[in-house]
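K.L.:
Predicted coordinates and the sequence they were generated for:
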Amino acid sequence: MKKRSKLLDGILIGALVGAAVSMFDKTTRERVIRGGKKVGTQVAEVVKNPKQTQQVMKEKFNELKSTVEHISEDVSFIAGKVEELREVTPQVMDIVKETKDVFTAKDSKEHSLH
C-alpha cells in the first residue's frame, strides 16, 4: 500500500477548511449557489442534447484551430519581416554614415572658405 504525503493531506484539509469558512459570507454562498445552478443547468443541457453539444464542441475546436493557424501565419510573417530588417539595417546605417560624411565634408569646405 502506498503511503500518502502528509503535505498533500495538509493542503487538502486546509483547502476544505478554507472553503467551509468562506461559506460563512452570504455573498460567497450566493455566488456558489448561483454557479452550482448554472453548472447544473449546463450539464442537464448536455445530457438532453449530446449531439448538439458535440456539434458545438466541433465548431469551437475548428474556430480555435483556425485562429491558431492564423496566429502561426502572422508570427511567420513577422519573423520574416524581422529578418528582412536585420539584413537591411546595416545597409541603411552605411547609407546614413556616407550621407553624414558627405555633409560633414561639404560643411568643412564651406567653413574653410570663409
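P.N.:
Happy to help now that I have it.
K.L.:
From now on I want contacts and neighbour counts done on CA atoms only, so please keep to that.
P.N.:
Noted.
K.L.:
Show me the helices in this structure, by range?
P.N.:
6-22, 26-48, 50-113 (DSSP state H).
K.L.:
JSON lines for these, including mean neighbour count?
P.N.:
Shown next, in JSON lines, are those (neighbours: other C-alpha atoms under 10 Å):
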{"stretch": "helix 6-22", "mean neighbour count": "11"}
{"stretch": "helix 26-48", "mean neighbour count": "12"}
{"stretch": "helix 50-113", "mean neighbour count": "12"}
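K.L.:
Check it against this one:
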Amino acid sequence: MKRKGSIWKGVLIGAAVGAAFSLFGKIGESQARPSLPVRLKQWRRSVEEMAEDVEFMVEKIKDIVEKTPEVIEIVREVYSRKKEDRPE
C-alpha cells in the first residue's frame, strides 16, 4: 500500500513539474531575445541617437566658448564702475 501512495505522489509531482515547464516555456517564447538583425538595428539606432546628442552638446559648448569673452567683458565693466555708479 505504501508503494502505491509513493507512485501517485510521483505522478502528481511529475504532472506539476510538467505543467510548470509548459507555462515557463510559453512565457519564455513571448519574451525571447530579438534576432541578431533586430538587435543590430536597435544598436545602430542607439548609436545614431547618441551621435546626435553629442553633436548637440558640441554645438552648445561652441556657443558657450564664443559667448564667454563677451560675458567676461560685461562682468569687468560692472565691477569696474565706481561705487556711486552702482545701483543700490
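P.N.:
All right, it came through fine. These numbers come from a predicted model, not from an experiment.
K.L.:
Superposing both, give me the TM-score.
P.N.:
A TM-score of 0.55 describes the superposed chains when it is computed by TM-score structural alignment, normalised by the length of the second structure; 54 aligned residues with a C-alpha RMSD of 2.3 Å.
K.L.:
Give the aligned equivalent of residue 64 of the second structure in the first structure.
P.N.:
Aligned counterpart of residue 64 of the second structure in the first structure: residue 85 (TM-score structural alignment).
K.L.:
what's the distance between the nearest residue to residue 22 of the first structure once chain neighbours are set aside and residue 13 of the first structure?
P.N.:
Distance criterion C-alpha to C-alpha, 6 or more residues apart in numbering; nearest residue to residue 22 of the first structure, sequence neighbours excluded, is residue 28 at 6.8 Å. Per C-alpha to C-alpha, to the nearest Å, residue 28 of the first structure is found 20 Å from residue 13 of the first structure.
K.L.:
Residue 20 of the first structure now?
P.N.:
In terms of C-alpha to C-alpha, residue 20 of the first structure sits 11 Å off from residue 13 of the first structure.
K.L.:
now do residue 91 of the first structure
P.N.:
65 Å.
K.L.:
Counterpart of residue 48 of the second structure over in the first structure?
P.N.:
Looks like residue 48 of the second structure aligns to residue 69 there (TM-score structural alignment).
K.L.:
Please disregard the earlier target; I meant residue 14 of the second structure.
P.N.:
For residue 14 of the second structure, no residue is aligned by TM-score structural alignment.
K.L.:
so where does residue 14 of the second structure fall, helix or strand?
P.N.:
helix 2-30 (DSSP states H and E).
K.L.:
List the buried residues for that helix?
P.N.:
By neighbour count with 16 or more other C-alpha atoms under 10 Å, helix 2-30 of the second structure contains no buried residues.
K.L.:
Show me what it is packed against.
P.N.:
When contacts are defined as 3 or more C-alpha pairs under 8 Å, 6 or more residues apart in numbering; DSSP states H and E, helix 2-30 of the second structure packs onto no helix or strand at all.
K.L.:
roughly how far is that helix from the heart of the chain?
P.N.:
39 Å (C-alpha atoms, centre = their mean, to the nearest Å).
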